[in-house]
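Enquirer: Provided below for reference: sequence and predicted model.
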Amino acid sequence: LPGNRVFYLAIPPTAFESVVDGLGSVGLSSGPGWTRLVVEKPIGHDLASAQALNNGIHRVFDESQIYRIDHYLGKETVQNLLVFRFANHLFESTWNRDRIALVEITVAEELGVEGRAGYYDQTGALRDMIQNHLTQLMTLVAMEPPVDFSADAIRDEKVKVLRSIEPIHRNDVVFGQYGPGAVEGESVPGYLEDPDVPADSNTPTSVIMRLRLNSWRWQGVPFYLRTGKRFPERLTQIAVTYREPPVALFGLKHRNLLKPDVLRLELQPNEGFELYFDVKVPGSELEIVSIPFHFSYDEAFGRIPEAYETLLADVVEGDQTLFVRADEVEAAWSLYQPILDDPPRSLSYAAGEWGPDEGNDLLAHAQSWFMPDSRVHRPHP
């Protein structure tokens, strides 16, 4: 075929090798123009299958031709995270263990398995969400400044983050499985009530996890990942909680009223960010409340491109910055493989709740997760 071409593989992983080999056998992996291969998740089912898949693709295509797509990376708020950090000294100078107490990343879905139970029961929330979407968000929060704003320089730093994470133990992970309950006032069945789900299934529909990074920047700062189906609302956010002031300047009477500053980046349903900080309420009494400084992409710029619009344009332009490299995929699978090999028991939670109560036990020195509606903040460790 003359000219440039893109092959988009949104197919079952079992078909990847034969399709890629077929493209190579008829000479479609190269040509007079450029040739690019877009690969949709899942990139493997575990470390061994991901390595086999990468090796199979590399037999025909060079890594520079491969675009492993994760649509979360195409969201404007995610892209802006790099600008937010590295173009604003106000934030980058505080982006470390001396100023930040903890980081939370939440990807919540109201929906259940919705007719996909047969597939989902072989996958679960760790493979479906944690290994890719939440891990990618975590690397962008934790990465060091790249040497330049090129695809490989940025992805080099993301891989360094993955390699710095300490081994994950069973007591760092809580698996959950939704039971019957109510979402938005409507009764919904539990996961095990789906006819395509085995009665003894231990497949997690939610995962809550604590990660520790063994790095100079993040030593001692816990990263919490939380995802699940049949949660109370659809919400994707990153909450960065800063440390409290070292001295109770306003006295013990007001110390319990003070809240740590929190930077909240929302990816969905409304892209933007909020910075929560304490202010004095007008009047003679010393009353302190936490309020947000608010920024919305919709309000500032009107309609913004959908994630896939951005990513597909990048494919055409040959920009791999927002795509996942082979060593990233394998480093992530390597991190979670011990949990896949020896998974904890999935604890039940009612549909419409934020996962099992045991998930809150992971939050050391914390009362609850940060949520924008309740303005819940936790005391500093």
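Expert: In hand now; what should we look at? These numbers were taken from a predicted model, which means no experiment stands behind them.

Enquirer: make it CA atoms for all contacts and neighbour counts henceforth
Expert: Will do.

Enquirer: In terms of helix, strand or coil, where does P292 fall?
Expert: Look at P292: counting by DSSP: H, G, I helix; E, B strand; the rest coil, its state is strand.

Enquirer: Is it correct that it is in contact with F277?
Expert: Yes: if you go by Cα atoms under 8 Å, P292 and F277 touch, sitting 6.5 Å apart.

Enquirer: In addition, the following structure is provided for comparison:
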Amino acid sequence: MQRNPVGKLLLFGATGDLSKRMLLPSLFGLHADGLLPEGLTITGSARGDEDDDSFREIARAALDEYLSDDRKDKEKIASFLQRLSFQPADLSDESTFQALADKIGDISGGLAIFLSTAPSLFEPAVKGLEKVGLAGDTVRIGLEKPLGYDLASSREINDTVAAVFPEDRIFRIDHYLGKETVQNILALRFGNSFFEPVWNAQGIDNVQITIAETVGLEDRAGYYEGAGALRDMITNHTLQLLALIAMEPPARYSKDDIRDEKAKVFRSLRVMTPTDVPQNTVTGQYEEGAVSSKVVKGYDDELGYDSDVETFVAIKAHVDNWRWQGVPFYLRTGKRMAKRRSEIAIQFKPVPHSMFSGRGGLLQPNTLVIRLQPEEYIELLVMAKEPGLDRDGVRLREVPLKLSLDTEFAGQRRRIAYERLLLDLIEGDQTLFVRRDEVEAQWVWTDAIRAGWAANGTKPKHYPAGTWGPSAAIALTERDGVTWQDD
């Protein structure tokens, strides 16, 4: 695609945790490798009384804490800090925007804005930017999730932003789409001829997508109480992974072709009725248990009061189209789980006839595992014969054919997701960003599940921290003869 880099970048929330851990180290990585446009200035903004010098010290401390030792080049850090400046602003106070516009100055060379804030501040932020001339034709805006809490609030936010910015200048961020392994799903599917003939209901028995965390609330209690696991992880990351697995082959690697095919998947998701929901979903909430041999509190104990917010959800979903009819997609996410893991497991259908059964050989269906974190690898489990003379029968065993991306590309630096997404925002490439129709189709499906929980009076089932969730989640798959990929 033709790239159109801007000359200026504005970071709201520049002194916050996301900025310190991810945004500033990512921008430095791009700077150190000569990938930022020459002369690009980065203006940080947040509430408070920081100035240019104190913000540069905040950035210096963040780089010292979060950069690996081999990236701490003093000269490059010093030159990066010279790109930085700071202007305080309160997004809820329109009067603070003019000083911000004065600080940024001329934007005829293009301005990219990264906005990570509570949904309630989107409207005043966008209106404030427009009023002081920071929303013109040369400006594009990146919006960090969450984009609402249901379809109605999402539409309200999208309408607010769309009144000022057209769709081709709105970059909705789901950081999972910037992960290298996630993009490798496209390369695996559409760059290899041997998968496509079996990548359908005739060849695949089921798909499992797991995003498991070992952490608890941390400092997100306020947000999480209003969101829960379904809104926080399923509506965002998990459904995007499902779309990459289920989408039809795009004609080109372009923003329109890829996002068109993802949107078709979301529109094909079977929307559950209140009667469907109890049979196809499980909710849970962690209680006291042990994670990595350390005793941890339950969710209610961390909050200090009783709550019915789910910290775990498992769902049996269906994509009702020609390719996937009848194939269950099992989705699972939770906090305080047994292991930190994000992966996709695709189980193929068994061979139609086993020639080995008369000799004692037992076959297992092939499984393709795409691990996103903490390790990054692609593994195909295939059947092989154990060595031996076979006088007492044929012994077959499942063995892995494993491609470790960490090992295979050991000589190349692996970039974190925000490096790619920030560079794409600066250069104007929307391919890895989420379009409005995708977001709203996701909410239609999610809202139906929440409505089913409300109609049935569903309360989360407790599970001990450090486990794989409530036992009902095991039953969700095992009544179909399927076992979660937990090894």
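Expert: Thanks, I have it. Values in this document were obtained by computation on a predicted structure and should not be read as measured data.

Enquirer: And the strands in the stretch 151-300 of structure 1, which stretches?
Expert: In the stretch 151-300 of structure 1, the segments counted as strands under DSSP state E, counting those that start in this stretch are 173-179, 181-183, 186-188, 206-212, 222-228, 235-242, 262-268, 272-280, 288-296.

Enquirer: Check those for me and report the most buried one.
Expert: Comparing the strands of the stretch 151-300 of structure 1 by mean neighbour count (mean count of other Cα atoms under 10 Å), strand 173-179 ranks first with a mean of 26.

Enquirer: give me the stretch of structure 2 that it matches.
Expert: Mapped onto structure 2 with TM-score structural alignment as the criterion, strand 173-179 of structure 1 occupies residues 281-287.

Enquirer: Contacts for the matching stretch, please.
Expert: By Cα atoms under 8 Å, 6 or more residues apart in numbering, the surrounding residues in contact with stretch 281-287 of structure 2 are 297-300, 308-316, 335-336, 459-465, 469-470, 472-473, 476.

Enquirer: For L331 of structure 2, which residues are in contact?
Expert: Residues counted as contacts of L331 of structure 2 (Cα under 8 Å, 6+ apart) are 208-210, 234, 238, 313-317.

Enquirer: out of the strands of the stretch 151-300 of structure 1, which comes closest to L340 of structure 1?
Expert: Shortest distance between L340 of structure 1 and the strands of the stretch 151-300 of structure 1, using Cα to Cα, is found for strand 173-179: 11.3 Å.

Enquirer: before we move on, the earlier item: how far apart are the match of strand 173-179 of structure 1 and its match in structure 1?
Expert: Between stretch 281-287 of structure 2 and the aligned residues of structure 1, the post-superposition mean distance stands at 0.5 Å (mean Cα distance after the TM-score superposition for structure 1).

Enquirer: Translate V369 of structure 2 into the numbering of structure 1.
Expert: Residue pairing (TM-score structural alignment): V369 of structure 2 is matched to R264 of structure 1.

Enquirer: before we move on, what about Y176 of structure 2?
Expert: Following TM-score structural alignment, the counterpart assigned to Y176 of structure 2 within structure 1 is Y72.

Enquirer: Correct me if wrong, but its match is in a helix.
Expert: Yes: membership of Y72 of structure 1 in a helix is supported by three-state DSSP.

Enquirer: Can you report how many residues neighbour it?
Expert: Other residues lying near Y72 of structure 1 total 22 when counted by other Cα atoms under 10 Å.

Enquirer: and it, what is it in contact with?
Expert: Contacts of Y72 of structure 1 were listed using Cα under 8 Å, 6+ apart, and they are 78, 133, 307.

Enquirer: State the distance from Q268 of structure 1 to R243 of structure 1.
Expert: The span separating Q268 of structure 1 from R243 of structure 1 equals 26 Å under the rule Cα to Cα, to the nearest Å.

Enquirer: What of P344 of structure 1?
Expert: Counting by Cα to Cα - P344 of structure 1 and R243 of structure 1 are separated by 32 Å.

Enquirer: same check, this time on L347 of structure 1
Expert: According to Cα to Cα, L347 of structure 1 stands 32 Å off from R243 of structure 1.

Enquirer: which helix in structure 2 runs the most residues?
Expert: helix 436-456 (DSSP state H).

Enquirer: elements contacting it?
Expert: Using 3 or more Cα pairs under 8 Å, 6 or more residues apart in numbering; DSSP states H and E as the contact criterion, the neighbours of helix 436-456 of structure 2 among helices and strands are helix 151-162, helix 255-268, helix 277-280.

Enquirer: Many thanks, I have nothing further to ask.
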